[in-house]
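Asks: Build me a model:
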Amino acid sequence: MKDANGIEVPTYEDMLAAHERIKPHIRRTPVLTSAHLNRLAGCEMFFKCENFQEPGAFKVRGASNAVFGLSDAQAKLGVATHSSGNHASCLSYAAMRRGIPCHVVMPRMAPQAKKDTVARYGGRITECEPSTTSREATFAEVQAETGGDFVHPYNDPRVIAGQGTCSKEMMEQVAEIDGGALDAVVAPIGGGGMISGTCLTLATLSPDTQVIAAEPEQADDAYRSFKAGRLIADDAPKTIADGLLVPLKELTWHFVSNHVSEIYTASEEEIVDAMKLTWKHLRIVMEASCAVPLAVILKNKDAFAGKRVGVIITGGNVDLDKLPWMRG
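Replies: As a prediction, this is how the structure comes out:
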């Protein structure tokens, strides 16, 4: 359907259809809990571990929905995208499973671990400078050469419908754990694909559950947009949370402006501290971007006190030789 501004917006029914379409190609990732982290935060947290997906990130959901939703005629030229890493990996994975080419534009400074994952799944990489302007200009050249179907990392109804399947699973799994619901779901925000999918699903499935976004202070365009009531974009923000470097677009802004309850920010040090805590007490590998939700929960304890909070851990593709706390 289209909103008041003529933007094509996915529906709850699109999310349900996406879930059926992608089930053969994704994992139903686990929900983990930690009594120690609950005590530290003063609330009960349920961590949805999308870092356990085969390509290591939640974006396999949206990518698979886009790839397997193509007709055979559309799929002949493959798919193309620009991404700092996880969407590129996941789109390459989905394309590999369908047997079609995938062309990706990645920032020159993207973590090597993410480039390696793209290559392992057969993605064909073209590098660009680490700015939104360079990324989009380079991509225009690649798409003109290849003719691949453009699957935007987040500003795409197919992608958002796929990402919405994550919160659907989480709500079902939390109910299976203890029969309860969630007061809030917190997820990282960069371009806003996961947050938009979460809004899409919870607005129908659990309208009383708040959707809260978590963002690095050094890449806080979503926070500033939210407070100003209009889109504000950074061209080249810098943060260790490299998966959150991209700005909101019109479609994701639709969901953020209409459904997000609050956006909180965390400093680089707070993000690293939360990342260490999660590695230690959940005993899982996760990216700095995924630590931002826990960082903002610990920073804003009064806002979450006594609540049941879902936390989406969005990915686990890290360069083990360049962990944030190794920097001098």
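Asks: Only C-alpha atoms from now on, for both contacts and neighbour counts.
Replies: Fine.
Asks: For the residue nearest the centre of the chain, give me its contacts.
Replies: Using CA atoms, centre = their mean, the residue of the chain that lies closest to the mean C-alpha position is Met194, 4.4 Å off. Neighbour list for Met194: 154, 160, 163-164, 187-188 [criterion: CA atoms under 8 Å, 6 or more residues apart in numbering].
Asks: Tell me if I am right that it is in a helix.
Replies: Yes: residue state for Met194 (DSSP: H, G, I helix; E, B strand; the rest coil) corresponds to a helix.
Asks: Please identify, among the contacts of Met194, the one with the most neighbours.
Replies: Ile160 (36 neighbours; other CA atoms under 10 Å).
Asks: show me what contacts Cys199?
Replies: Cys199 neighbours (CA under 8 Å, 6+ apart): 164, 211, 255-256, 259-260.
Asks: which one of those is nearest Phe46?
Replies: Phe46 lies nearest to Val211 out of the contacts of Cys199, by CA to CA, at 14.3 Å.
Asks: before we go on, could you also do this sequence so I can check it against the first one:
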Amino acid sequence: MTILRQPTRAGLRDAAEKIARILPPTPLFVHEINGMPVAFKAESLQPIGAFKIRGAWHRLTALDDATRARGVVAFSSGNHAQGVAWAARRLGIAATIVMPADAPAVKRSNTLAMGAEVVDYDRATERREVIAAALATARGATLVPSFDDPWVIEGQGSAGIEILAQCAAMALPAPTRIVVPCSGGGLAAGLALAVPDAEMTIVEPEGWDDMTRSLATGVIEPVGENPPPTACDALMTREVSPLTFDVLSRRGATGVAVSESETAAAQRWAAEKLRLVIEPGGAVALAAVLAGKVALRPGMVIILSGGNVDLGDYAKAMGG
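Replies: You can find the predicted model right below:
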């Protein structure tokens, strides 16, 4: 796909204004960790249970009527799928989503319930990008990537515009560090553009920490062969895009990786302390802080990016 423009702060402001017209801000609240006040941004409380609604809305509303009539195609393990399906239904656009056959049942059922067509693929042997691109070409539809798109990045970054406004309204210090889950980097890149004075720390599952390694070496490094299994289905991107990598590398972002046990511990902490249901991929930023892999500091904001869980898997995590 040829990117014709870069994400901009003007685009971020446009996205934030569009989203504010249809959705209330997600809560920003403060809770202490080891005696240090930390702000949490609960994107898990979006109508689709994840931040992906932002990028999907900004992207689809940028399409003209003729383009909308030809439909959209996206690929996702579930949260971007739901965001695109939600926006497409509201705008009267036909949506097709390429999803892994082993995607969490709750994400698949929610996507179908919003009227999208779901096309399965094998995560281990097939490439979703190739399948989606072929479908889009065959149907004359618009491809809506989950992160490799300037409109999507701007839409996700609208969360940062909200954070700044909420901190000011609550007389909180301006964010000094944002800790954010990372898959392809769309949310992290958007936040980096929206909150330029804050340090950016991205967090990934162990073995799937390609953005962390890429930022450390200065070149894009894909996930290695035979990566380990992870409960973080939303964070299983095998290679980040130049678009998101460029934004984060120019901002001096750094990253860390967390274990499966650290992630599950963060889910339990969120349930007990914050009264929130957080999916594994949405809990990794909190996991990194609780595990001491990201140092606490005044002005820290932790992003809780999603809360879509299969109840059986969630019960196991709660049981330790």
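Asks: thinking again about what came up before, would TSV of the contacts of Met194 of structure 1 with distance to Asp321 of structure 1 and secondary structure be doable?
Replies: Formatted as TSV, those follow (distance: CA to CA, whole Å; DSSP: H, G, I helix; E, B strand; the rest coil):
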residue	distance to Asp321 of structure 1	secondary structure
Tyr154	29	coil
Ile160	32	helix
Gln163	30	helix
Gly164	33	helix
Ala187	26	strand
Pro188	24	strand
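Asks: related to what we said a few turns ago, between the contacts of Cys199 of structure 1, which sits nearest Thr33 of structure 1?
Replies: Distance to Thr33 of structure 1 across these (CA to CA) is lowest for Val211, with 19.4 Å.
Asks: hmm, back to that, of the contacts of Cys199 of structure 1, which are reproduced in structure 2?
Replies: Compared against structure 2 with both residues aligned by TM-score structural alignment, their matches' CA atoms under 8 Å, those retain 164, 211, 255-256, 259.
Asks: mind listing which of those residues are in helices?
Replies: Judged by DSSP state H, the kept ones among the contacts of Cys199 of structure 1 include 164, 255-256, 259 as members of helices.
Asks: so which of the residues you listed is the most crowded?
Replies: Neighbour counts for these, by other CA under 10 Å, peak at Gly164, which reaches 30 neighbours.
Asks: What lines up with that one in structure 2?
Replies: Matched by TM-score structural alignment, Gly164 of structure 1 corresponds to Gly157 in structure 2.
Asks: can you check Asn258 of structure 1 too?
Replies: Using TM-score structural alignment, Asn258 of structure 1 pairs with Arg250 in structure 2.
Asks: cool, Lys322 of structure 1 as well?
Replies: Taking TM-score structural alignment, Lys322 of structure 1 has Asp313 as its aligned residue in structure 2.
Asks: Kindly indicate whether that match is helix, strand or coil.
Replies: With three-state DSSP as the criterion, Asp313 of structure 2 reads helix.
Asks: which ones are touching Val130 of structure 2?
Replies: No contacts exist for Val130 of structure 2 under CA under 8 Å, 6+ apart.
Asks: Can you find the partner of it in structure 1?
Replies: So, by TM-score structural alignment, Val130 of structure 2 is matched to Ala137.
Asks: how much space between that match and Gln112 of structure 1?
Replies: 22 Å (CA to CA, to the nearest Å).
Asks: for His25 of structure 1, same thing?
Replies: As judged by CA to CA, His25 of structure 1 and Gln112 of structure 1 stand 25 Å apart.
Asks: Trace the helix or strand hosting Met106 of structure 1 over to structure 2 and give me the residue numbers.
Replies: Assigned by DSSP states H and E, Met106 of structure 1 belongs to strand 102-107. Across structure 2, the stretch matching strand 102-107 of structure 1 (TM-score structural alignment) is residues 95-100.
Asks: Report the mean distance between that stretch and its aligned residues in structure 1.
Replies: Compared with structure 1 after fitting, stretch 95-100 of structure 2 has a mean deviation of 0.4 Å; criterion: mean CA distance after the TM-score superposition for structure 1.
Asks: What lies in contact with that stretch?
Replies: 71-78, 81, 84-85, 88, 108, 115-123, 128, 131-132.
Asks: Out of those residues, list just those in strands.
Replies: Members of the contacts of stretch 95-100 of structure 2 lying in strands (criterion: DSSP state E): 72-75, 117-121.
Asks: Same list, these, but as TSV with neighbour count and distance to Ala264 of structure 2 please.
Replies: Shown next, in TSV, are those (neighbours: other CA atoms under 10 Å; distance: CA to CA, whole Å):
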residue	neighbour count	distance to Ala264 of structure 2
Val72	27	35
Val73	30	33
Ala74	28	29
Phe75	29	26
Glu117	16	32
Val118	21	29
Val119	16	30
Asp120	16	28
Tyr121	18	27
